[in-house]
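Asks: here is my input; please provide its structure:
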Amino acid sequence: MHYLPNILFAIALIIGAGYFAKHVKKLIRNIKLGHDIDVSDNKSQRWKNMAMIALGQTKMMHRPIAGMLHIIVYVGFIIINIEVLEIIIDGIFGTHRIFSAIGKPYGILIGAFEILAVLVFVSVIIFWIRRNIIKLKRFWKSEMTTWPKSDANIILYFEMVLMTLFLVMNATDAPFQDMNSGNVISQFIAPWFGSLSESTLHVIERAAWWMHILGILVFLNYLYFSKHLHILLAFPNTYYGSLKPQGQFDNLEAVTKEVRLMMDPNVDPFAAPAEGTETETPAKFGASDVQDLNWLQLLNAYTCTECGRCTSECPANQTGKKLSPRKIMMDTRDRLEEVGKNIDLNKGTFKEDGKQLLDNYITQEELWACTSCNACVEACPVSINPLSIIMDMRRYLVMEQSAAPVELNSMMTNIENNGAPWPYNQMDRLNWKNE
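Replies: Model (predicted):
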C-alpha cells in the first residue's frame, strides 16, 4: 500500500503519454496524405525563421497588446511546466520536491514560477474578457460556430485552473512554506488555509498536486482536438514555411514546358525530348480534395490558431464577400480529419465517400473572391499560407473543369487570340495603352 500512489501515478503517466503518442501517430499519418514537396533548401534561414517567429513571437507583436499578453501566457505556461519534471520524479519515486536539495537556486526558480503563474492568470482573464465581454469582431465571424468558440474558452479555463492549482499546491505545502524560499506569491495565499489542521493541509496539497499533473496530461491529449495544437506545430510549420517572395506563385513545370514549346518556332513538337529534360505531366491539375494538396499545406491546416488575423486583414472579407482565409484553413483541417476517420474505419485505406474539399466544404464563390493580395499570409503569426490552397483549387477549376468565371474566361480567350486581355485584334493590340 505504501507504493500504491507511485503505481497509480506511473499508470496515469503511461496512459496519458501513450494516448498522446497514438494521436501524434495519427496526426503524422494524416499530414503525409499530402503529396511530397521539397523544403530542404536554406536551412540556416529556416532555423532563423523558427527562432524568430515560433519561439520569439515576433509576428504576434504586430498587435502589441495582444502580442505581449500572448508572450506572457506562452512563456509562463512553458516555463512553469518545467516543474512537471520534478512532479514526474516525485510521482514515480515517492519523493517530495526533490529539486529543493539544490538550495537557493530552487527558491529563485519556484519564485519565478509563482510570479509567472499570476501573470498568466491575469493575461488569460483579459483574453477571456476580450473574447466574451468585449466580443472582438474577428472572434465572432460566421465560421466561428459553437465548437470553435467553446474550444477557445475551454483552453482559457484549463489555463486558469492549472495556474490556480499550482499556487494552491505551493500555499498548502507546509514544508515548502517553512523553507520561506520561492514562496513569493503563495505566502500570501497560505493564510487563507491557516485555520486548517496540518493533516487537512496535506490532503489539499496532495489533491492539488494530483489534479495539477492529471490536468496537464488531459490538456496534452486535448490538444489534438483543439486549435491549440499550434503550441506544438508552430515550430515545424515556421521552419518549413515558404522562403519565396510573397506573390511568387508556383508554376507547373509540365505546363511551363508546353508554353515554351508553343512560343519557340524552331522547336519540333514531335521530336523526342532530350535526355534528362522529360517532365512528367501530373495526373491531376490543381486540388479538389485534401489528398491533392502537399503535406506542408496540410500541416498549415493543423497549425491554424483560428485567431482570425488573416480574415480581419482580408480585403475581400472586409467588403462583405464570403471569403474568410481562416475558414479555408478550418475547412481543410475538418476535411482532413474526416478523411483520416474514413481511413481508420476502413482498416488503413480510404473508401470513396462522395465528398471532397471543393464544394462540400469550400465553395467556388469563396475561391474566386480572393484577390491573391497575400494579406492573409503576411498577417498569420505562424507562417500559414491560405492563399496556396486557394490557388491550387482555382487551378483545378480552370484546368480540370473549365469552371472559371465568365470574366476570367473572356480575358483568357482574348489573351489566346489577341495577345492581350482586351478584345482588340492583333493589329490594334496596343490600343490597350489608351484604356
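Asks: from here on, contacts and neighbour counts on C-alpha atoms
Replies: OK.
Asks: may I see the buried residues of the one helix or strand Met262 maps to?
Replies: If you go by DSSP states H and E, Met262 is part of helix 253-263. Buried residues in helix 253-263, defined by neighbour count with 16 or more other C-alpha atoms under 10 Å: none.
Asks: check the offset of it from the chain's centre.
Replies: 37 Å (C-alpha atoms, centre = their mean, to the nearest Å).
Asks: please enumerate the strands of the protein.
Replies: Counting by DSSP state E, the chain has no strands to list.
Asks: quick check: nearest residue in space to the residue most central in space within the chain, chain neighbours excluded?
Replies: Residue closest to the mean C-alpha point of the chain, counted by C-alpha atoms, centre = their mean, is Thr303 at 1.7 Å. Counting by C-alpha to C-alpha, 6 or more residues apart in numbering, Thr303 lies nearest to His230, which is 4.6 Å off, once chain neighbours are set aside.
Asks: tally up the residues packed near that neighbour, please.
Replies: 23 (other C-alpha atoms under 10 Å).
Asks: I'd say Val168 and Ala207 touch.
Replies: No - with contact defined as C-alpha atoms under 8 Å, Val168 does not count as touching Ala207 (9.8 Å).
Asks: which one of these two is surrounded by more residues?
Replies: Between Val168 and Ala207, counted using other C-alpha under 10 Å, Val168 has the larger neighbour count: 21 against 14.
Asks: check contacts around the residue lying closest to that one once chain neighbours are set aside.
Replies: Of all residues not flanking Val168 in the chain, Ala208 sits nearest, at 6.6 Å (C-alpha to C-alpha, 6+ apart). Ala208 makes contact with Leu165, Phe166, Val168, Met169 under the criterion C-alpha atoms under 8 Å, 6 or more residues apart in numbering.
Asks: do the same with Leu357
Replies: Ser288, Asp289, Val290, Asp331, Thr332, Arg335.
Asks: need the max-distance pair from those.
Replies: Among the contacts of Leu357, the pair separated by the greatest distance (C-alpha to C-alpha) is Ser288 and Asp331, at 12.6 Å.
Asks: the two: which is more packed in?
Replies: Higher neighbour count among Ser288 and Asp331: Ser288, with 23 against 20, using other C-alpha under 10 Å.
Asks: excluding covalently adjacent residues, which one is nearest to the more buried one?
Replies: Among residues not flanking Ser288 along the chain, Leu358 sits closest, at 5.2 Å (C-alpha to C-alpha, 6+ apart).
Asks: I'd say that neighbour and Glu365 touch.
Replies: No - using C-alpha under 8 Å, Leu358 is not in contact with Glu365; the gap is 10.8 Å.
Asks: quick one, which of these two is more surrounded?
Replies: Of the pair Leu358 and Glu365, Leu358 is the one with more neighbours under other C-alpha under 10 Å, namely 21 against 13.
Asks: now show me the structure for the sequence below, then we'll compare the two:
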Amino acid sequence: MAYIDNVLFILLLSAGFGYFAVNVKKLVRNIKLGQPKDRSDNPAARWKNMALIALSQSKMVRRPVAGILHIIVYAGFVIINIELLEIIIDGIFGTHRIFSFMGGFYSFLIGFFEILALGVIVAVAIFWIRRNIIKLWRFAHGDLKGWPKSDANIILYFETVLMVLFLTMNGADHYLQTQHYSHFIEAGAFPVSGLLEGIFSNFSLESVEIIERIAWWLHITGILIFMNYLYFSKHLHILLAFPNTYFAKLEPKGKFKNLDSVTAEVKLMMDPNADPYAAAPPPAEGELPAKFGASDVHDLDWVQLLNAYTCTECGRCTSVCPANITGKKLSPRKIMMDTRDRLEEVGRNIDANKGTFVPDGKQLLNDYITPEELWACTTCNGCAEACPVNIDPLSIIMDMRQYLVMEQSAAPTELNGMMSNIENNGAPWQYSQMDRLNWKEEL
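Replies: So this is what the prediction gives:
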C-alpha cells in the first residue's frame, strides 16, 4: 500500500506520454503526405532564423504590447516546466523536492518560477480582456467563429488554472515546511505563494497536506492533459515553431519558383536540335501524370503542410492583408486554417481506412478555399512578413492559382485576355505587333 501513489503516478505518466506519442506519430504522418521539398541548404542561416524568431521571438515584439505579454507567458511555461522534472522524479520515487540539495540556487529557481507564474496569470488576464471585452479586430474577425474562438479561450483558462494550482501547491508545501510537518523539509523560496500562509493557518495541518496533494496531482494531470490538447489546438505552434522557422524559405520573399516541367518545355522549344513533334515520354510504372499546381493537400509540399499545423491563428497576416482590408473575401489566416482542417480530414480518412486514403469527393480547392479568395491576393507578401513564426500563406495561394490556370483554364477573364494578348501580340495590350514600337515616336 505504501507504493500505491507511485504506481498510480507511473500509470498516469505512461498514459499521458503514450497518447502524446500517438498524436506526434499521426502529426508526422500527415505532414509527410506532402510533396518532397529540399530544405537542407544553408544550415547556419536556418539555425540563426530559429534562434532569433522561434526562441527569441524577434517578430513578436514588432507589436510591443502583445509581444511582451506573449514572452512572459512563453518564458513562464518553458521555465516553470523545468520543475516538472522534479515533480516526475518525486512522483516516481516518493521523494520530496529532490533537487533541494542545490541550496541557494534552488531557492532562487523556485522564487523565479513563482514570480513568472504570477506574470503569466496577469498576462493571460490581459489577453482574455483583449479578446472578449475590447474585442480587437483580428480576434473578432469572421474566420475565428466556432471552434477557433472557443479554443483560444480554453487555452487561456487552462493556463490560468495551471498557474493557480502551481502556486497553491507551493503555498501549502511552504506552510507545512514552516510547521516542520511530516516529511516536508525546508527547501526553496516562495515570494508569491508564501503570501497564502494566512489562509492555510486557518486549517489543520492534515487538511493543508490534503490541499497540497490535491493541487500537486491536479497540476501534473493538467500538464499532461494540456500537452495532449496541443495537437487539437492552435497552441501546437509551441512545438512546431522551431522546425517551422528552421525550414522556412530563405530566398527573397518576392522570388517565385519556376515549375520544372515548364522550364524543361521552354528549354526544349529553344533547342534547335529538338524534334518539336516528338511525343512526351509516358510516366513510369506507378507514377502519376504530371500535375500543375495544387488542388488538394496531397499536391502541396511538406513544408506548406508544416506551415498549416504551425499557424498560431494570431491574425497578424490578415490584419495587414490589403485585399482583406479593402473588403475582399481573402484572409491569409483562413487559408492556413482551411489547409490544416482539410489535412486533418484526410488524416481521419486514412485512419478509418487502415492506412489508405479513399477518395472522398472533396478537395481543398472549392470545398474549403474558393477561387474568389485566391484571385483576391495581390502577392504583396505582407502576410509572410507579418507572421511571427515565418509561415508563408502566399506559397499555397500561388500553387492553387497555378492549378486553376494550367489545369482548368479557369483564370479571370481579364487575366485570360492579357495572356492571350502576350501570346499573340507580344504585349498585354490588344494591338498589332507591328505597332509595338509606336510609342517611341512620342519621345
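Asks: coming back round to it: so which of the contacts of Leu357 of the first structure hold up in the second structure?
Replies: Contacts from the contacts of Leu357 of the first structure that recur in the second structure, judged by both residues aligned by TM-score structural alignment, their matches' C-alpha atoms under 8 Å, are Ser288, Asp289, Val290, Asp331, Thr332, Arg335.
Asks: pick the one among these closest to Met52 of the first structure.
Replies: For these, the nearest to Met52 of the first structure is Thr332 (26.8 Å; C-alpha to C-alpha).
Asks: returning to what we had before: and the residue nearest to Thr303 of the first structure, how far from Val168 of the first structure?
Replies: 29 Å (C-alpha to C-alpha, to the nearest Å).
Asks: ok, residues contacting stretch 4-21 of the second structure?
Replies: Stretch 4-21 of the second structure is touched from outside by Gly91, Ile92, Phe93, Gly94, Thr221, Leu224, Ile225, Met227, Asn228, with contacts defined as C-alpha under 8 Å, 6+ apart.
Asks: rewinding a little: tell me how far the residue nearest to Thr303 of the first structure lies from Val75 of the first structure.
Replies: With C-alpha to C-alpha as the criterion, His230 of the first structure and Val75 of the first structure are 14 Å apart.
Asks: do Gly111 of the first structure as well
Replies: Distance from Gly111 of the first structure to Val75 of the first structure, counting by C-alpha to C-alpha: 15 Å.
Asks: so which of the two has more stuff around it?
Replies: Comparing Gly111 of the first structure with Val75 by other C-alpha under 10 Å, the one with more neighbours is Gly111, at 18 against 15.
Asks: what is the neighbour count of the spatially closest residue to that one that is not a sequence neighbour?
Replies: Spatial nearest neighbour of Gly111 of the first structure, excluding adjacent residues (C-alpha to C-alpha, 6+ apart): Gly182 at 3.9 Å. For Gly182 of the first structure, the neighbour count with other C-alpha under 10 Å is 23.
Asks: show me what Gly182 of the first structure aligns to in the second structure.
Replies: Counting by TM-score structural alignment, Gly182 of the first structure lines up with Ala189 in the second structure.
Asks: need the contact list for that match.
Replies: Neighbouring residues of Ala189 of the second structure by C-alpha under 8 Å, 6+ apart: Ser107, Phe108, Ile110, Gly111.
Asks: which residues in the second structure does stretch 319-330 of the first structure align to?
Replies: Using TM-score structural alignment, the residues of the second structure aligned to stretch 319-330 of the first structure are 326-337.
Asks: and the contacts of the matching stretch?
Replies: Residues outside stretch 326-337 of the second structure that contact it (C-alpha under 8 Å, 6+ apart): 143, 307-308, 311, 313, 315, 317-318, 321, 323-324, 369, 372-374, 376-377, 383, 393-394, 397.
Asks: check stretch 246-263 of the first structure too.
Replies: Stretch 246-263 of the first structure has contacts (C-alpha under 8 Å, 6+ apart) with Val267, Pro269, Thr279, Glu280, Thr281, Pro282, Ser372, Cys373, Asn374.
Asks: show me what contacts the residue lying closest to Phe121 of the first structure once chain neighbours are set aside?
Replies: Nearest residue to Phe121 of the first structure, sequence neighbours excluded (C-alpha to C-alpha, 6+ apart): Met160, at 5.6 Å. The contact partners of Met160 of the first structure, by C-alpha under 8 Å, 6+ apart, come to Phe121, Val124, Ile125.
Asks: now, which of those residues lie within helices?
Replies: Among the contacts of Met160 of the first structure, the members falling in helices (DSSP state H) are Phe121, Val124, Ile125.
Asks: the first structure: which residue goes with Phe127 of the second structure?
Replies: When the first structure is aligned by TM-score structural alignment, Phe127 of the second structure is paired with Phe127.
Asks: quick one, what contacts its match?
Replies: The neighbours of Phe127 of the first structure, taking C-alpha under 8 Å, 6+ apart as the test, are Leu156.
Asks: could you do Phe113 of the first structure as well?
Replies: Shown in contact with Phe113 of the first structure (C-alpha under 8 Å, 6+ apart): Gly76, Ile79, Ile80.
Asks: of those, which stay in contact in the second structure?
Replies: Under both residues aligned by TM-score structural alignment, their matches' C-alpha under 8 Å, what these keep in the second structure comes to Gly76, Ile79, Ile80.
Asks: can you tell me the closest non-neighbouring residue to the second one?
Replies: In this case it means Ile79 of the first structure. Once flanking residues are discounted, Ile79 of the first structure sits nearest to Phe113: 7.3 Å by C-alpha to C-alpha, 6+ apart.
Asks: same question, the last one
Replies: Beyond its immediate neighbours in the sequence, the residue positioned closest to Ile80 of the first structure (C-alpha to C-alpha, 6+ apart) is Phe113, lying 5.3 Å away.
Asks: quick one: the one you found from Ile185 of the first structure, how far?
Replies: Look at Phe113 of the first structure and Ile185 of the first structure: by C-alpha to C-alpha, they are 10 Å apart.
Asks: quick one: residues contacting Ala301 of the first structure.
Replies: Neighbouring residues of Ala301 of the first structure by C-alpha under 8 Å, 6+ apart: Met329, Met330, Thr332, Arg333, Ile384.
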